[in-house]
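Q: Mind looking at a prediction? Sequence and model below.
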Amino acid sequence: MPIRLPLGDTEHPAPRWALRLAKALPFVLLPHCVWRLPFAVDFRMGTIQPATSFPWWGAAYVVGLSVLTEALALLTVRGLVGSWGETFPRWVPFLAGRRVPPLAATLPATLGGLALVALWDTMPLAWFGLFGYHDVAFTNGWWKLLADVCITPVMLWGPIVLALTYAYHRRRRPA
């Protein structure tokens, strides 16, 4: 049985394109999260790096980063197209059941989306070696191709968050 997120339970439903985009976001980020996991066991995935020792906390950091990435994607889904963007969930102390002020969601989502664009959308500069950005070196072209296929979709994260924030703003603004 497929897992279904109850996203249509909002007072002001999100547009269909926003629902589809929000539901796709965790899957857009999944290849990047999976690509990262072998590094947790110090498998370098064909990258050419100087011989450095892997820190004792490195595995927890890498796995935690992948889990955090997916958790933020799911929070984006629940907060910008789901009910959490309209009323605080029952488990939030002191605020449970109260209406969420629209600015409390749009401001962090906008800042987060812009930060993601600044973080990930500079990757093409590294691909072409522009403005001092450099791409990671790989042992062969197959590793580079696999890395590009897995990592490139993460460049959509910021623009998707910004588009969902715009849709959220449109449906929550005063009439």
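A: Noted; the coordinates are in hand. Here the structure is a predicted model, which means the values were calculated and not measured.
Q: hey, let's count contacts and neighbours off CA atoms from now on
A: OK.
Q: Check what contacts stretch 138-153 and list those residues.
A: 28, 29, 31, 32, 35, 45, 46, 47, 48 (Cα atoms under 8 Å, 6 or more residues apart in numbering).
Q: any idea which helix is longest in the chain?
A: Ordering each helix of the chain by length in residues (DSSP state H) puts helix 58-80 first.
Q: could you say what helices and strands that one packs with?
A: helix 16-36, helix 157-172 (3 or more Cα pairs under 8 Å, 6 or more residues apart in numbering; DSSP states H and E).
Q: try 6 Å
A: helix 16-36 (3 or more Cα pairs under 6 Å, 6 or more residues apart in numbering; DSSP states H and E).
Q: quick one: contacts of the helix it packs on?
A: Helix 16-36 is contacted by residues 66, 70, 73, 77, 150, 151, 154 when judged by Cα atoms under 6 Å, 6 or more residues apart in numbering.
Q: Please identify the nearest residue in space to residue 59, excluding sequence neighbours.
A: Distances taken as Cα to Cα, 6 or more residues apart in numbering put residue 40 closest to residue 59, at 4.0 Å, once the chain neighbours are dropped.
Q: doesn't residue 62 make contact with that neighbour?
A: Yes - applying Cα atoms under 6 Å, one finds residue 40 in contact with residue 62, separated by 5.5 Å.
Q: Filter the contacts of stretch 138-153 down to the buried ones, PyMOL style.
A: Listed next is the PyMOL selection for buried residues among these, using 16 or more other Cα atoms under 10 Å:
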select buried, resi 28+29+31+32+35+45+46
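Q: Take this one as well and set it beside the first:
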Amino acid sequence: MSLHPPSTSANSASAPPRWAVWAAHLTTLLVLPSGLWRIALVPGCPGGYTATGFGAFETFEAKAWMLTLSMLCELAAFLTIGLVRPWGEVVPRWIPLIGGRRVRPLAAVVPAALGAAALTVIWADVPWWWTYPHEDMTPTGHLVVGLLYQPLVLWGPLTAAVTLSHHRRRRPARHRATAA
């Protein structure tokens, strides 16, 4: 996977700026630490919980939720890369029924912008993790989990920045000329 901006295609106004490519790829890395921690809970690693606190994670439903949540977060972060890659402008041909069709700019921008706003709100309290009591965790676990979740604070703002970059590149030429 190259972090260099892709060449412009016939469907794109211009290549994404280098900072947007880096930011899009960074989103997948920001989500990884917390996802790996949740996945470690599934086979029985207490992950910083006390014996009593970990009990809630020993059910099938809790394990399925930890795996599902981790995969969905990583998938959502990966979709940000589509805002800087050709497959975010033209649906890959291997996808049945819609492969090869152009992605309308707003079909990517609106969900990405809503997702960025939601992620910003969801993770806004993470910097204050250590001010909340966590009686079900060991002191070391409380510290480590807090550190693993801190990168998520950047997920929403980075997604918003990449979304804005995508929108500016894909808007009609008459709007780009007026803005310049």
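A: Done, it's in. Since we're looking at a predicted model, the values are computed, not measured.
Q: Most neighbours out of the contacts of helix 16-36 of structure 1, which is it?
A: Among these, the one with the most neighbours (other Cα atoms under 10 Å) is residue 77, at 27 neighbours.
Q: How about it, nearest residue that isn't a chain neighbour?
A: Excluding the flanking residues, the one nearest residue 77 of structure 1 by Cα to Cα, 6+ apart is residue 22, at 5.1 Å.
Q: Show me what the one you found lines up with in structure 2.
A: Under the alignment by TM-score structural alignment, residue 22 of structure 1 pairs with residue 24 in structure 2.
Q: Check residue 59 of structure 1 too.
A: Using TM-score structural alignment, residue 59 of structure 1 sits opposite residue 63 in structure 2.
Q: Test my guess that that match contacts residue 41.
A: No - at 7.5 Å, residue 63 of structure 2 does not count as touching residue 41 under the criterion of Cα under 6 Å.
Q: What separation do you get for the residue nearest the centre of structure 2 and residue 8 of structure 2?
A: Closest residue to the average C-alpha location of structure 2: residue 77 at 2.3 Å, with Cα atoms, centre = their mean. Using Cα to Cα, to the nearest Å, we find residue 77 of structure 2 at a distance of 23 Å from residue 8 of structure 2.
Q: Residue 52 of structure 2 now?
A: Distance from residue 52 of structure 2 to residue 8 of structure 2, by Cα to Cα: 55 Å.
Q: more neighbours, the two?
A: Legend: neighbour count by other Cα under 10 Å for residue 52 of structure 2 and residue 8, higher for residue 8 (13 against 10).
Q: Am I right that that one is in contact with residue 17?
A: No - counting by Cα under 6 Å, residue 8 of structure 2 stays clear of residue 17, with 11.3 Å between them.
Q: which residue in structure 1 lines up with residue 126 of structure 2?
A: Here residue 126 of structure 2 is matched to residue 123 in structure 1, going by TM-score structural alignment.
Q: I'd like to know how far that match sits from residue 134 of structure 1.
A: Distance from residue 123 of structure 1 to residue 134 of structure 1, counting by Cα to Cα: 9 Å.
Q: For the two, work out which one has more neighbours and name it.
A: Shown here are residue 123 of structure 1 and residue 134; by other Cα under 10 Å, residue 123 has more neighbours (18 against 14).
Q: Report the contact partners of the aligned partner of residue 101 of structure 2 in structure 1.
A: Mapped onto structure 1 by TM-score structural alignment, residue 101 of structure 2 lines up with residue 98. Residues in contact with residue 98 of structure 1 (Cα under 6 Å, 6+ apart) are 87, 88.
Q: contacting residues for residue 94 of structure 1?
A: By Cα under 6 Å, 6+ apart, no residues touch residue 94 of structure 1.
Q: could you redo the last one with a cut-off of 10 Å?
A: residue 88 (Cα atoms under 10 Å, 6 or more residues apart in numbering).
Q: Checking the closest residue to residue 124 of structure 2 other than its chain neighbours next. Helix, strand or coil?
A: Of all residues not flanking residue 124 of structure 2 in the chain, residue 153 sits nearest, at 6.1 Å (Cα to Cα, 6+ apart). Three-state assignment for residue 153 of structure 2 (DSSP: H, G, I helix; E, B strand; the rest coil): helix.
Q: For burial, what's the neighbour tally of residue 153 of structure 2?
A: Around residue 153 of structure 2 there are 20 other residues, counting by other Cα under 10 Å.
Q: How about the one 4 residues further on?
A: A count of nearby residues for residue 157 of structure 2, using other Cα under 10 Å, gives 18.
Q: That one -> structure 1?
A: Looks like residue 157 of structure 2 aligns to residue 159 there (TM-score structural alignment).
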